[in-house]
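>>> Quick one: sequence plus predicted model below, questions after.
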Amino acid sequence: MFATLALAASTSAAGNPLGGSGGLIAFGVQIGLILIAFYFLMIRPQQQRQKQQAAKLDATKKGDSVVTAGGILGKVTKVEDTTVEVEIAPNVKVRVVKATLTDVTPLNGGKPAND
């Protein structure tokens, strides 16, 4: 049985016009296609989401409703370069780092309810 497998392998390699390196080229092409698919399915969409999130944080202004990474909901009362002052209850304000904001909803930009 092993002799027939060895004979079959040697005859298929001998019939290869590239002299046995065709398998290496095919493997390289397959790996290249996998990397291209990985880029378009995983990396590129994540980069686009990061750009949208950064644009949303840069556009934060006074009066916007925000959600922090800790789940705190509030309204922006003051915006600085790297921090935001958020009112979480009447007369209760906290300073939050802009990078920890997960969602920003403009003052009058919310979606209407589906009634």
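On my side now, so go ahead. Numbers count the residues shown, from 1 in each chain.

>>> contacts, neighbours, all on C-alpha from now
Will do.

>>> Residues contacting whichever helix in the chain runs longest, please?
For the chain, the helix reaching the highest residue count under DSSP state H is reported as helix 22-38. Contacts to helix 22-38, defined as CA atoms under 8 Å, 6 or more residues apart in numbering, come from residues Asn16.

>>> Quick test: name the residue nearest the centre of the chain.
Gln46 (1.8 Å; CA atoms, centre = their mean).

>>> In addition, the following structure is provided for comparison:
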Amino acid sequence: MGFFIQDAVAQTETAGQPGGWFQFVLLGGLFLFMYFVIIRPQRKRQKEHQELTSGLSKGDEVVTTSGMLGKIVEVDDNYITLEVSDNVKLKFQKLAVHAVLPKGTIKSI
């Protein structure tokens, strides 16, 4: 057992091995890579979706995340009411809206 401990203590940094500063630079580069590849695009999508949901108005035709097509008949702070068929109205959270469709799309389907 003492043989292994002595070998571990005897190891020192040689001139050929990179120093501690190189590890910090590598870690910083990894963080920047993760920021530009993962974090920044996700924030951009969140901002676009928030703008989409805040701009909803009565009469817009939308698709929800579940695939439901409907026309907005009522808009609250957090909820919208969709008319999906004659005399069929469903209430959804604004966050459930996936996309706003061009006018007349539902009739053409």
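Done, it's in. For clarity, every value in this text was computed on a predicted model and none was experimentally measured.

>>> can you tell me which residue in structure 2 aligns to the residue nearest to the centre of structure 1?
Under the alignment (TM-score structural alignment), Gln46 of structure 1 maps onto Gln42 of structure 2.

>>> Make sure its match is indeed in a helix.
Yes. Using DSSP: H, G, I helix; E, B strand; the rest coil, the assignment for Gln42 of structure 2 is a helix.

>>> who's in contact with it?
No contacts exist for Gln42 of structure 2 under CA under 8 Å, 6+ apart.

>>> Using neighbour counts, pick out the buried residues of stretch 4-22 of structure 1.
For stretch 4-22 of structure 1, burial by neighbour count (16 or more other CA atoms under 10 Å) applies to no residue.

>>> So for it, first residue to last residue, what's the gap.
23 Å (CA to CA, to the nearest Å).

>>> now swap in stretch 82-98 of structure 2 and tell me
13 Å.

>>> Buried ones in it, by neighbour count?
Result for stretch 82-98 of structure 2 [16+ other CA under 10 Å]: buried residues Leu82, Glu83, Val84, Lys89, Lys94, Leu95, Ala96, Val97, His98.

>>> what's the counterpart of the first one in structure 1?
Under the alignment defined by TM-score structural alignment, Leu82 of structure 2 is paired with Val86 of structure 1.

>>> average gap between the helix or strand where its match lies and structure 2?
Taking DSSP states H and E as the criterion, Val86 of structure 1 maps to strand 83-89. Average distance, strand 83-89 of structure 1 versus aligned residues of structure 2 after superposition (mean CA distance after the TM-score superposition for structure 1): 0.6 Å.
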